[in-house]
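Colleague: Here you go, sequence then predicted model.
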Amino acid sequence: MIFKHLRIQVILLFLTVSSSLFAQKDFQGKAYYETKTSIDMSNFGGRDMTEERKKQIAERMKSALEKTFILTFNQSEALYVEEESLDAPTGGRGMRFGMMNTSGGDQYKNVKSKAFIQKKDLFGKQFLIKDSLQSLDWKLTGESKIIGQYTCFRAEAVKPKTGFDFRDFRRPPRDKADESSKKETRPEAERQNDIKVVAWYTPQIPVNLGPDVYWGLPGLILEVSADNTTMLCSKIVINPSDKEDIKAPTKGKEVTQAEFDKISKEKMEEMRDMYRGRGRGGRR
C-alpha cells in the first residue's frame, strides 16, 4: 500500500514538473506503434481449400497485417500514418490481398472539433472518409502496468465493428440448407457487431489521443487490444527536432464512414461470388 501511494506521488510530481512542457504552443510528439492482427483460417475458403493452401495464404496475410504506424500529435490534433517500407510489392496472387486490404491510409483526428478524416484505397479507387470522431464510453479499471518508461492504466470500452474484416471473406454456403445450418450453429459472439476494446494510457503524456480511431482517455494511449488486433507503442519522441505540420488528407471521393463500410461490404461480396464461381468451374 505504501509503495502504491509513493508511485502515485511520483506520477503526480512528474505531471506537475512537466505540465509546462506539454502546454507549450509548439509542443509536438511522435509515437511509433507495432500492429499485429491474428487470422482464424479454419473457415477461410470453404471446404474445398486444403490446409496447405490456407497456411500459404496465412503467411501472406501475416506480412500484410504486421505493420508499423507513426502517430504525430500535439495537444488536440493527431496524424496517424503507416511507416514507409522498402518491401517490394508482390505480384501474382499476392496482389489480391493488397487489393482487399482497406486498412492504413493517412488518418487525421481533432479532439477539439471532433473531426475525423481518413484516406483509404479500395480496389484501386481512392476514398476520403470525413466524419465525426467516434466517442467510446470508457470504463477506467484502476489496474496499472509499465510500458517502457511510462506508468499506464487500463481502460475498457465496447465499440461497433466497422469496415472490412478478413473473417467475413469466406466462400458462401453452397445451398440454402447449408446457409440455414450455418446461421444456427454460428457462435453468438460472431453474430454480434460489438468489439471489446482494452486500452492502456499514460497520464505522463497528458493528451487524450491514441493510435487509429482511439482517443478520449486522460493520457496518451500506448496499447490497444481490439478484437483480433493489437497495437503496442514501441517508441516515443517528445518535441522532435524536426517538427511536422499535422494536416488532414484531402484527396479522394468524399464519403462518410457508414457509406465506405457499405461500399467495402458490396465489393467483398462481389469478390466472394467471383471466387465461388471459379471454384465451381474447377469442379466440372
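Modeller: Cool, the structure landed.

Colleague: switch to C-alpha atoms for all contacts and neighbour counts from now on
Modeller: Fine.

Colleague: contacting residues around F153?
Modeller: L140, T141, G142, E143, S144, K145, W200, Y201, T202 (Cα atoms under 8 Å, 6 or more residues apart in numbering).

Colleague: if we go to 6 Å?
Modeller: Contacts of F153 were listed using Cα atoms under 6 Å, 6 or more residues apart in numbering, and they are E143, S144, W200, Y201.

Colleague: Go over the secondary structure and confirm it is in a strand.
Modeller: Yes - under DSSP: H, G, I helix; E, B strand; the rest coil, F153 falls within a strand.

Colleague: Put this next to the previous one:
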Amino acid sequence: MLKLKNTLIIIGFLFLSFNLLSQNSLQSGCVVYNIKMNPKQSVKNIQGSRGFHQMRKKMENVFPKLKFTLRFDRNESIFFMNPNLEIDGKEFLNKLAIIATRGESKFFINKNEKLVLEQKSYFGEDFLVKFSTDDLKWTLINEKKIIGKYTCYKAAVKRVNSGPLKKGEKFSTYIAWYCPDIPFNFGPYEFTALPGLILELSNDHIIYTASIIKLSKEETKIERPSQGKLITKEEFEGIGKKAFENR
C-alpha cells in the first residue's frame, strides 16, 4: 500500500513537472476577442432621451461585428481592431461604436521597458502616446471562474481613459479575468502586468471575451508602431485642451 502511494506521488510530480515545462516552452500567441455591451448597463437602467436609447440599442447590434486581436511574445504585445468589410467606418453608428471601443487606436506594450504606446490619429495628425505600465495598480480579488477550458482569476483597476487615476477625476473600474496557466502578462489595450493572460476584460459599458486562443512554441515578431509624433499622455491632453479652446 505504501509503495503504491509513493508511486502515485511520483506520477503526480512528473505530471506537474511536465505541465510546467510545457507552459514554460510557450513563446508566443494570439487571441481574438468578441465584444458586447455590459448587461448591467442595459438601456432600461440608463437615463436619457428616447432617441438616445434607440441609438444605444442599435449600437448593441454593431458591437458583435467588431473583433479585436492581441498578438504577443514573451516581452511584447500589440492589440488592434480587426478590419471588417461589413463595417462602414463613415456610417454614424458604426463610427460611434468604433470610437466607444477605441478601435481607431493600436496599443503596443514592451514589458522590459514598462512601456505602453497608443498609436492614434487626432485632427488628421498621427501620434504615439506613451505611458508606463507602472500606472496600473491592480487589486487582486479572491474569485475565479471558467472561461472556455481555462480557470481564471479576478482583478480590478481604476482608470481614466489611457492613464493613471488622478485626484478628483472621474474614473472607470475595469475588471479583468486572467489565467495563470497561460504564462503571458498581457491583455486588451494597455492592460498588462497580471500573473497570466487576460481572457476577459470589462468596464461599466463593454465586455471583451476571448473567443479564439492560439499558443505557440515558435517565436514571433511583434511590430512596434513607428508612425506618429512621440509624446507623453500629458502632452497629448494639452493638445486636446488647446484644440477644444480654439473651437
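Modeller: It's in. Keep in mind that what you see is a predicted model, and the values were worked out from it rather than measured.

Colleague: thinking again about what came up before, just the buried ones from the contacts of F153 of structure 1?
Modeller: W200, Y201 (16 or more other Cα atoms under 10 Å).

Colleague: got JSON lines for the contacts of F153 of structure 1, with distance to A88 of structure 1 too?
Modeller: Formatted as JSON lines, the contacts of F153 of structure 1 follow (distance: Cα to Cα, whole Å):
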{"residue": "E143", "distance to A88 of structure 1": "43"}
{"residue": "S144", "distance to A88 of structure 1": "41"}
{"residue": "W200", "distance to A88 of structure 1": "34"}
{"residue": "Y201", "distance to A88 of structure 1": "35"}
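
Colleague: out of everything not next to it in sequence, what's closest to the residue minimising distance to the centre of structure 2?
Modeller: Nearest residue to the geometric centre of structure 2 (Cα atoms, centre = their mean): P188, 1.3 Å. Take P188 of structure 2 and drop its neighbours on the chain: the residue closest to it by Cα to Cα, 6 or more residues apart in numbering is F79, 6.1 Å away.

Colleague: And the one you found, how far from I146 of structure 2?
Modeller: Note on F79 of structure 2: its distance to I146 of structure 2, by Cα to Cα, to the nearest Å, is 23 Å.

Colleague: re earlier: in CSV: the contacts of F153 of structure 1, plus secondary structure.
Modeller: Shown next, in CSV, are the contacts of F153 of structure 1 (three-state DSSP):
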residue, secondary structure
E143, strand
S144, strand
W200, strand
Y201, strand
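
Colleague: where exactly do the strands run in structure 2?
Modeller: Counting by DSSP state E, structure 2 has strands at residues 28-37, 67-73, 76-81, 106-110, 115-122, 125-132, 139-147, 150-159, 172-179, 197-202, 206-216, 229-232.

Colleague: For the third one, name the packing helices and strands.
Modeller: When you say that, I think you mean strand 76-81 of structure 2. Contact here means 3 or more Cα pairs under 6 Å, 6 or more residues apart in numbering; DSSP states H and E; on that basis strand 76-81 of structure 2 packs against strand 67-73, strand 106-110.

Colleague: Give me the residues contacting that strand.
Modeller: Here strand 76-81 of structure 2 has contacts from K67, F68, T69, L70, R71, G103, K106, F107, F108, I109, N110, Y189, using Cα under 6 Å, 6+ apart.

Colleague: now stretch 222-233 of structure 2
Modeller: When contacts are defined by Cα under 6 Å, 6+ apart, stretch 222-233 of structure 2 is touched by residues D126, F127, L128, V129, K130.

Colleague: Let's see the ChimeraX selection covering just the buried ones among these.
Modeller: A single ChimeraX command is used to select the members of the contacts of stretch 222-233 of structure 2 judged buried by 16+ other Cα under 10 Å:
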select :127,128,129,130
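
Colleague: And the contacts of stretch 222-233 of structure 2, which is closest to V116 of structure 2?
Modeller: K130 (5.5 Å; Cα to Cα).

Colleague: Surely that closest one is in contact with L117?
Modeller: Yes - in this structure, K130 of structure 2 is within contact of L117 by Cα atoms under 6 Å, at 4.6 Å.

Colleague: returning to what we had before: output the contacts of strand 76-81 of structure 2 as CSV; include the columns distance to H53 of structure 2 and neighbour count.
Modeller: Formatted as CSV, the contacts of strand 76-81 of structure 2 follow (distance: Cα to Cα, whole Å; neighbours: other Cα atoms under 10 Å):
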residue, distance to H53 of structure 2, neighbour count
K67, 24, 19
F68, 26, 21
T69, 29, 19
L70, 32, 22
R71, 35, 23
G103, 22, 21
K106, 30, 18
F107, 31, 24
F108, 34, 27
I109, 36, 29
N110, 40, 22
Y189, 27, 25
